[in-house]
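J.: Pasted the sequence and its predicted model underneath.
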Amino acid sequence: MELNRRQILKYAGLVSEPLGPDVLVTVRIDGELLKARIPTPFSLGHDSTVYVGFNPDRLHLFAAADGTALRAPQLA
């Protein structure tokens, strides 16, 4: 999947986990699981529709095989 700043994609949200000031949301995209940290308040029912947009400058990417960090945002 190519990431584009202007593209907003529609998917089914699977799980939301409250984590204090944030909610960890899991979404299945093209057969892969994506986890996003969203500021509260945010609520999601199982299989709710979510709209996902990406800012490539803020993505953290990890290897599926072993969890090794592949890319992390550079702090200014």
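T.: Good, I have the coordinates. Numbers count the residues shown, from 1 in each chain.
J.: CA atoms for contacts and neighbours, from now on please.
T.: OK.
J.: Spatially nearest residue to Lys10 (excluding sequence neighbours)?
T.: Tyr51 (4.5 Å; Cα to Cα, 6 or more residues apart in numbering).
J.: One more: Thr26?
T.: Per Cα to Cα, 6+ apart, closest to Thr26 is Lys35, 4.5 Å.
J.: okay, now the one to match up with it:
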Amino acid sequence: MEMGTNLRIAYAAAWCEPVFLIGYIIAFSVLGWNHPPPSPRFDARPLVEHYFVPHDQQIMLGRIIRM
């Protein structure tokens, strides 16, 4: 390969890490509703009713993107 091609591939590979990291953080914390974590005072039923049910589609989308 030519030197210019190798350099372009190296730049593309170097930019993959920050793009992945930002995307993963967004998918995990924002879309997955993991930040801030749910209150420890919730029992199972209130946790599901107030945390998971209202945001189930967004949580599922965050999980799909993380995969």
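T.: Nice, thanks for sending it over. Quantities reported herein were computed from a predicted structural model and do not represent experimental measurements.
J.: TM-score of the superposed pair?
T.: In this superposition the chains share a TM-score of 0.21, using TM-score structural alignment, normalised by the length of structure 2; 31 aligned residues with a Cα RMSD of 4.3 Å.
J.: The residue nearest to Thr26 of structure 1 - how many residues pack around it?
T.: Neighbourhood size, Lys35 of structure 1 [other Cα atoms under 10 Å]: 14.
J.: do Lys10 of structure 1 as well
T.: For Lys10 of structure 1, the count of nearby residues is 11 (other Cα under 10 Å).
J.: next SSE after the helix or strand containing Ile9 of structure 2?
T.: Following DSSP states H and E, one finds Ile9 of structure 2 within helix 3-25. Per DSSP H and E, the first helix or strand lying C-terminal to helix 3-25 of structure 2 is helix 44-47.
J.: The following helix or strand past that next one vs helix 3-25, what angle?
T.: The helix or strand immediately downstream of helix 44-47 of structure 2 is helix 56-66, counting by DSSP H and E. Angle, helix 56-66 of structure 2 to helix 3-25, by axes from the mean of the first three to the mean of the last three Cα atoms, to 10 degrees: 150 degrees.
J.: if we can go back for a sec, pull out the buried residues from the strand or helix carrying the residue nearest to Thr26 of structure 1.
T.: Assigned by DSSP H and E, Lys35 of structure 1 belongs to strand 32-39. Under the neighbour-count criterion of 16 or more other Cα atoms under 10 Å, strand 32-39 of structure 1 has Ala36, Ile38 buried.
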